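Engineer: this is a predicted model, with the sequence first.
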Amino acid sequence: MNYKIFVLFFITFYALSVSAQEITGNVYDEKTNEPIPFVNIWFKGTNQGTISDMNGDFKLPLVKKDTLCFSSVGYFQKEIKIENGTKMPISVSLIENVKELGEVQVKPEISRAKELFEQILNHKNENKENIKRVNEYKILETKTVYVAVDTFSKIIRSLGNLDDVTIESDNQKLRFSPVYLSEQARIISNDSVNVVYSKKDGIFPRLNQTIESMIVDKVVVDLDFYKDQIYIMDRGFISPLNNSALLHYNLYLDDSIMIDNNQYYHFSFAPKNKYDPFFTGHFTIEDGSFALTAIDVYINLKANLNFVNGFKGQVSYKKLPDGNWFYNSQNIGVNLSLTSNKDSASNYSSKRIDNIEKGNWLINKYIQYSASEGLNGIKAREWKQRPEFAFDSSLANAYSRVDKIKEHEVVKGIDKIGGMVLTSYFNKGIIDIGPVYDLYSTNTIEGERIAIPIRTSEKMFRYFSIGGFVGYGTRNREFKYGTNLVYQPQTMDKFILRFNYSNDYNLVSQEKFLRFIKYNPNSKGTGNFISLFTSREENPYLKEEESFEIRIEYNALNGNHLEVSPYLLSSTNTQAVRFIRNNTEYEHYKNYGVLMDLRFAFGQPYDKFYFDRIYYIGNIPVVHMSFDIGQTLLPGQKIKNAGLYAQFHGSVQGRLTRGQVFMNYMLNGGYLMGDAPYDLLDQPVGSMSLGYSKDRFNLLHFASFAHNLYTNAHLYVNGGGVLLNRAPLVRKLKLYEIVSFKGHIGELNNSYQPVFDLPSYYSNESNKPYAEIGFGITNIFKVLRIEYVRQLTNTYVGSGFADKGGIRFRAEMSF
């Protein structure tokens, strides 16, 4: 994920979601006036309810039932009628049941809790299957992102009438401005999902889909507590119903209640280590079926997570006529901020989401389920007016506020900068400037190279773009140039046609398959901006190349992708890159062929930016299978006398998550055979800088190995604080331990017939594996990673093409 956008949003705008009408209040002891925690609160005749927190405070959505019940061990049960006009918050006093105090054990019944929890686990698979058996139902989902803004800010005042662009709050200094709004209606039928209504808008047109896919969908996910893990913010949170939950959570049986002659047990839970990213909260189960009827979860402030000032998740279930339980609603809210709010440091987890300061984002997703036949024949856009679903009427006005805000010049500027960070293009009306990595680079031939890359934007042509670049080297005082065309023949991006031409200097080691797995790759060889400005040498291994290429792309609905690319290349030697064969030096040569790539994305979500689909690394692996076939022509050589070459290449990348620990992986391998120039060989290289590279090596120099049979591995493990959370002083810094591994195995065998002699700066004397291992910490000031990298063995220490070890830096952010 490109978290630079995340920082940009935080610096400028944050969000607050609008919620439906709620009942809030406080429960206290009538005699001592002390707050009573863990009071069971529910609407009479239902199992819809909540529990009071450590301060006795509670909050729950208002439903049609108007009588609220309060029950706690050691107190008399109390009922309160909620009428229209009742002022919030309400205060509720409970009277101590003196007679029962001598009979009831007030402290948690740990042994009884364990016995009941074993029954929950024994029935877990059955209850999960009962939910899956409901295969005909409807969903109404709303997502909102609001920002808390200071009404005295000059920028906010410049937006005009605050009533037109913001929503008032109880705090006179704060109002709430919409950033992103979405509503969707879906019909689920026999595992098929049919979206029958959808509406979305946001104040950043270029970034709306990124806000949804990289922020909203990562922090407000579907909460299925019957699963062992719930993925939130790129972390796996252990469910309190996990088979091993008692290893991670302290579990307490708080109370039992009777509703309509059915008994329900109420549990509370908290992580054993408060610094671990686990849930705290409470849940209710039905006796007999031991099915979940309601669960509320929160995340502790001390948990080792970035930007999360508050998190709440509420899931309620309803009993179907067949006696089984199914979803009623899910309500998920997150309060995000760059730093923890000052007044939230000592508050109970359930309170923190409501402690709002300027700049906070409050993100909300509210999902409602209905199996009612009363919705059949009703237009999906009208579901929100039906009694089966509750809907926030203020959402309609929020869309008009979005229209007004996104026309402000400051907001437009933020949208442009955010779009540049994500896509590497900066918009200037009908022109896009980029990719930004091509603006500046250095190499031995050109010295400092300054380029102007541009293309026409969507504002000029929606389905067509023409662009190019002009680059100038300060050392050789020479211009280089190129042009490109893109055409989408249909409204959907099922087919994309591209044409590229360039006359430029390119790295001999530049991997042609890299663009399939890394979007916006830096073709000039530096892995990141730290590498760009800290490289201790200029890369001399460039050749002058004139390139013609046509790309025909096909995108399937499931995310699979096929590309066929005929190409013609004309390569010219330079001082460091020479083409010698049998003591004869050739100034240039040509090769032509067809490159094909097939991507299997397995339905992985993606974002589309103009003509490009961006797939983000996730728990679903992405597999690429590539094949290149071509022919090399020397000056004066006829086609019939030239041999063919063929190259097979495959890669897989993704993420494995287990609790707070995750591992990113990228594995590739290939085989080149036939008559081919040496620049088609696999050449693992580094940037010779202080910058840590994810997709290349960190200790290798600009030239090392050259193999036709090869495999490479890039692994990165982020511990999420699994060890550092247990260090008394260090854990307050919220650092993450990291381990990385990079390895290469290859050889140059007889299947490869060299068109040119292999230059002496390549080393193939040994076929022993090359490996790097790194240890370090990340999340330093939330943006910096430092890692010590060292060769795993001493095989290539002193070889002249690899460093023994060194410290590397990388700017990165995550939750």
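Structural biologist: Great, that's in hand. Numbers count the residues shown, from 1 in each chain.
Engineer: please make it C-alpha for all contacts and neighbour counts, starting now.
Structural biologist: Fine.
Engineer: and Thr483, how many neighbours?
Structural biologist: Look at Thr483: counted by other Cα atoms under 10 Å, it has 18 neighbours.
Engineer: which ones are touching the residue nearest to Lys319 when sequence neighbours are not counted?
Structural biologist: Counting by Cα to Cα, 6 or more residues apart in numbering, Lys319 lies nearest to Trp325, which is 4.5 Å off, once chain neighbours are set aside. Contacts for Trp325 were tallied using Cα atoms under 8 Å, 6 or more residues apart in numbering; they are 127, 130-131, 291-293, 317-319.
Engineer: repeat that with 10 Å
Structural biologist: Residues near Trp325 by Cα atoms under 10 Å, 6 or more residues apart in numbering: 127-128, 130-131, 134, 286, 289, 291-293, 316-319.
Engineer: and the longest helix along the chain, what other elements does it pack with?
Structural biologist: Secondary structure of the chain read by DSSP state H shows that its longest helix is helix 110-133. If you count contacts as 3 or more Cα pairs under 10 Å, 6 or more residues apart in numbering; DSSP states H and E, helix 110-133 packs onto helix 245-248, strand 249-259, strand 262-271, strand 279-286, strand 292-299, strand 325-336.
Engineer: can you say which of those is nearest to Asn55?
Structural biologist: For Asn55, the closest of the helices and strands packed on helix 110-133 is strand 279-286, at 14.0 Å, according to Cα to Cα.
Engineer: give me the distance between the closest one and the centre of its chain.
Structural biologist: Mean-position distance between strand 279-286 and its chain equals 28 Å (Cα atoms, centre = their mean, to the nearest Å).
Engineer: between it and strand 249-259, how many degrees?
Structural biologist: Counting by axes from the mean of the first three to the mean of the last three Cα atoms, to 10 degrees, strand 279-286 lies at 40 degrees to strand 249-259.
Engineer: and strand 279-286, what does it pack onto?
Structural biologist: With contacts defined as 3+ Cα pairs under 10 Å, 6+ apart, the packing partners of strand 279-286 are strand 49-51, helix 110-133, strand 249-259, strand 262-271, strand 292-299, strand 308-319, helix 349-352.
Engineer: next, the angle from it to strand 262-271.
Structural biologist: 160 degrees.
Engineer: list the contacts of Gln53.
Structural biologist: Quick fix: residue 53 is Asp, not Gln. 26-27, 35-39, 59, 281, 347-351.
Engineer: so it: helix, strand or coil?
Structural biologist: Put simply, Asp53 is coil when judged by DSSP: H, G, I helix; E, B strand; the rest coil.
Engineer: next, the one to line up against it:
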Amino acid sequence: MMQIIKKGFLLAAILAFSGFAHTSFAQATKIRGRIIDSETKEPLPFVNIAFKGTTIGTTSDFDGQYFLETRTPSDLLHISFVGYKEQSFEIQKASFQTINVELKSEAFDLAEIVVTPGENPAHVLLRKIIAKKESNNPSRFDSYQYESYTKMEMDLNNIKDNFKDKKIMRQFQFVFDYIDTSVITGKPYLPVFITESLSDYHFQKKPKVEREIIKASQMSGINDNASLAQFTGQLHQNVNIYDNFIDLFNMGFVSPIADGGLRYYKYYLTDSAYRDGNWCYHVSFKPKRKQEPTFVGDFWVADTTFAIENMQMRIAKDVNLNWVKDLVSNNEYQKLNDSTWFLKKQNLFVDFMISEKDSTKQMGFFGRKSISYKNVKINQPLREEIIKLDNNVVVEETALKQPKEYWDNARPYQLSQREAGIYSMVDSIQNVPLYKNIIDVIQTFVTGYYVKGKFEYGPYYKLYSFNEIEGNRFMFGGRTSNDFSTKIMLNGHLAYGDKDNKLKYGLGFLYMINKLPRETFGVQYKHDIQQLGKSPNAFTEGNILSSLLKRNPNNKLTMVNQLETHYEKEWFQGFSNTLKFRYRDITPTEYVPFNAPDASGNIPISGITSSELELRTRFTKNEKIVMGEFERIHFGGPFPVFNLYLTMGMKDVLGADHDYQKIDLSIEHTLELPPLGNLYYLVTAGKLFGKVPYPLLHMHEGNETYAFDPYAFNMMNYYEFASDQYVSLFVEHHFNGLILNRIPLFRKLKWRTVISGKGLIGSLSDKNNGSLANTDAKMLFPNGLSDVSKPYFEASVGIENIFKFIRIDAMWRLNHLEDNPYQDFENFGIRAMFQFTF
């Protein structure tokens, strides 16, 4: 885990913009500036800017601004605009320069012009583009294959001279030789992470097959990590401008050529010319309204086929998007034959801002990625050996060991001497003591563990907590680090409560048999308190936050002796099985009693012993994952996640008292529904066969804290409902600013609305219903626990993105409102949580 955050910070940012690209040219000729009228000083849009004698050029935007970047410029920059005198400027090659221009108007004697009402010619052109979208969309092909070169880079930006001179930076002076300037923003930047990969990509529509074979991969500061090479491959979740909505940072941006584009954009036909032998039209566009997820930019479209030849898009300045100051993308297409176009290059530049306070002075990060496509083959059958590959992304054995000569031949362009030195510079940063200290602090804060040599101490948030059973609880724990081993991780903890005066402890290990595909084996034993009926997302026992944010006395804890072993096998990407054996010995407390029914009275039970064999099957497709040496983080994907649990309780195994079987199924997914936002749903169902005491029933997930738990019933208490068969549904819709963006005051706050609803219905067979004096049940329910044959519902309306991190929900319990002397529940409540969203 010690490396997953160091890599995860970089990879999470990479993941955020992995669908696009931007080419990084450290030694390119870079020119930016602004063009205005010399008399009125008003900005001039649609001005033609080009290197004289070449087809390399651009046009000024609606604010008169422009930027150009190329490795093959001419000696002169030529600027022309109808009604104004042309100008040319000498340029300095292989450097950054700003050229602001004031154009002088030119008088012409013109014949009389009669203007009659008519349709905007750009609208006519857009309708033809939309009519031809199906025949131009790359997704129409039954199959395609190509070779791709991908380069990604993270840069620290807005570096000022006074920053270089600070005492803290004395150990880093060598890096400032590599500072460059962004042609898009004009900000200076310093590369801090860089990666390249060369891949063969294969796609087939029916049956759907996606395979990427990474032939070469290299990353600064990271050596021989196949899992990272797999992640930083092309990913092929690339944005398609022919889709009506473009997914960026979990927000559906309206494509400039969407079917309903006229509802969102204003279009202007500004030019026409031959480009690479094709007669093309130039169209500029900008949003009609503020703060909608739209772009400003331009595109060239070929006549007759009406296929996009090049499109440059920049997000609108006022889009309700966190952490992103600017984003510019460029998609360039190549003509394969008279009627077929395919991607040639994809470029993206993202300016991540850390603070909104005067972004021209605050440091932030650039994210840049470039993809070049060549050797494109359309509608050719995939080879059988490609289809039979286990994983969607495969790293060849030699991929991480390719020599410099290989890369020199593989790149679509030659690196300059300065570019080639960036790898060495970034690697050198890793060895600076100050850098290591900064990384240690970040890792400790995010992971909860402080890494020192071969051991990780923590988690820090469990060092102290308190509850009614233990009083003040003190805990010390940790696990081995990657310096100890990348094959086996040992862990353990000791805890003590000053009220019960009892020592608790845990010990275990995880052994990594194979990383890709994942195969692990582990054993874990603990003698400690546990909260039954808690969701997997809730605060763990001993977390100081669960003590501070409790809304009821934290006394429904039970002492558990638990031994768990597991074997996990991933058969191919997205499909895995986990086999577990779990032994548990649960003892009662005065707050959670164990009593057996009897005609003459209740008989106390000293404890419950169970032995279970559980088989979990998990299935999904094309999900995004960040992997460390032992752990991995799932970011979801375009398809639902299915989890099936089959559990068998085995009587007489290690003294177990109960024989039963359980089946549980869950389906979880987030649906992107632009422009309405996104909808998350979780459906769960389960059934238990057999006769068991109530702790072995399904104890429905309550929440007795003021923290919002998306996987629990937040208005339900622990030990309130239990079932031996049940169905539940969680639904949550995030509007992503769709509503509040239209209210002037809230528009500035950039708050977003979210609504949710949760429902549950379950039942108990007579043999498992201990809520009455049922002598057939194995155990009586504690006071307040009952079945949920009458459905339970709760709903909420919330505001998220408060200060970018906070979500607050107003929640209502819609039924089961009868007074219950044993359950102190609320009909209405406020819940809050921290969350990171773009």
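Structural biologist: Good, I have the coordinates. Quick caveat: nothing in here was measured; it's all calculated off a predicted structure.
Engineer: which parts of the longest helix of the first structure are buried?
Structural biologist: 113, 116-117, 119-121, 124, 127-128 (16 or more other Cα atoms under 10 Å).
Engineer: looking at those, spot the one nearest Phe9 of the first structure.
Structural biologist: Nearest member of these to Phe9 of the first structure, counting by Cα to Cα, is Lys128, at 38.4 Å.
Engineer: list the contacts for that closest one?
Structural biologist: 224-227, 291-292, 325-326.
Engineer: so where does Arg34 of the second structure fall, helix or strand?
Structural biologist: Mapping Arg34 of the second structure onto the secondary structure by DSSP states H and E places it in strand 29-37.
Engineer: for that strand, which helices and strands make contact with it?
Structural biologist: Against strand 29-37 of the second structure (3+ Cα pairs under 10 Å, 6+ apart) you get strand 65-70, strand 96-98, strand 101-103.
Engineer: if we can go back for a sec, make JSON lines out of the helices and strands packed on strand 279-286 of the first structure and add distance to Val739 of the first structure.
Structural biologist: What follows is those, written out as JSON lines (distance: least, Cα to Cα, whole Å):
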{"stretch": "strand 49-51", "distance to Val739 of the first structure": "42"}
{"stretch": "helix 110-133", "distance to Val739 of the first structure": "35"}
{"stretch": "strand 249-259", "distance to Val739 of the first structure": "27"}
{"stretch": "strand 262-271", "distance to Val739 of the first structure": "26"}
{"stretch": "strand 292-299", "distance to Val739 of the first structure": "26"}
{"stretch": "strand 308-319", "distance to Val739 of the first structure": "25"}
{"stretch": "helix 349-352", "distance to Val739 of the first structure": "32"}
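Engineer: wait, which of these is closest to Leu715 of the first structure?
Structural biologist: Here strand 308-319 is closest among those (Cα to Cα), at 27.3 Å.
Engineer: just give me the mean distance for the closest one relative to the second structure.
Structural biologist: Here the mean offset of strand 308-319 of the first structure against the second structure after fitting is 1.4 Å, by mean Cα distance after the TM-score superposition for the first structure.
Engineer: buried stuff in that strand?
Structural biologist: 308-318.
Engineer: in the second structure, what stretch matches that strand?
Structural biologist: Mapping strand 308-319 of the first structure onto the second structure (TM-score structural alignment) gives residues 324-335.
Engineer: give the contact list for the residue opposite Ile743 of the second structure in the first structure once aligned.
Structural biologist: Aligning on TM-score structural alignment places Ile743 of the second structure opposite Ala727 in the first structure. Contact analysis of Ala727 of the first structure by Cα under 10 Å, 6+ apart lists Gly721.
Engineer: where's Ala727 of the first structure relative to Tyr275 of the first structure, distance?
Structural biologist: 10 Å (Cα to Cα, to the nearest Å).
Engineer: what is in contact with those two at once?
Structural biologist: Common contacts of Ala727 of the first structure and Tyr275, defined by Cα under 10 Å, 6+ apart, comprise Gly721.
Engineer: closest to Leu8 of the first structure out of the buried residues of helix 110-133 of the first structure?
Structural biologist: Among the buried residues of helix 110-133 of the first structure, and counting by Cα to Cα, the member closest to Leu8 of the first structure is Lys128, at 40.8 Å.
Engineer: and the closest one? What does it align with in the second structure?
Structural biologist: In the second structure, Lys128 of the first structure lines up with Asn137, judged by TM-score structural alignment.
Engineer: apart from its neighbours in sequence, what residue is nearest the counterpart of Tyr298 of the first structure in the second structure?
Structural biologist: Counting by TM-score structural alignment, Tyr298 of the first structure lines up with Arg314 in the second structure. The spatially closest residue to Arg314 of the second structure, leaving aside those adjacent along the chain, is Val328, at 4.4 Å (Cα to Cα, 6+ apart).
Engineer: got the contact list for the one you found?
Structural biologist: 20-22, 184, 295-297, 312-315, 347-351, 368.
Engineer: tell me which stretches of the stretch 401-550 of the second structure form strands.
Structural biologist: 450-452, 455-457, 464-467, 471-480, 488-497, 503-514, 519-531 (DSSP state E, counting those that start in this stretch).
Engineer: which one of these lies nearest to Ala229 of the second structure?
Structural biologist: The nearest among the strands of the stretch 401-550 of the second structure, by Cα to Cα, is strand 503-514 at 15.8 Å.
Engineer: and that closest one, how far from the first structure on average?
Structural biologist: Averaged out, strand 503-514 of the second structure is 1.5 Å away (mean Cα distance after the TM-score superposition for the first structure).
Engineer: for that strand, buried residues please.
Structural biologist: Residues of strand 503-514 of the second structure classed as buried under the neighbour-count rule (16+ other Cα under 10 Å) are 504-513.
Engineer: can you get me a residue count around the residue nearest to Gln823 of the second structure when sequence neighbours are not counted?
Structural biologist: Spatial nearest neighbour of Gln823 of the second structure, chain neighbours left out: Gly784 (5.7 Å); criterion: Cα to Cα, 6+ apart. Neighbours of Gly784 of the second structure under the rule other Cα under 10 Å: 16.
Engineer: aligned to Lys487 of the second structure, what sits in the first structure?
Structural biologist: Checking TM-score structural alignment: Lys487 of the second structure goes with Tyr463.
Engineer: I'd guessed that match sits against Phe495; true?
Structural biologist: No - with contact defined as Cα atoms under 10 Å, Tyr463 of the first structure does not reach Phe495; the gap is 11.1 Å.
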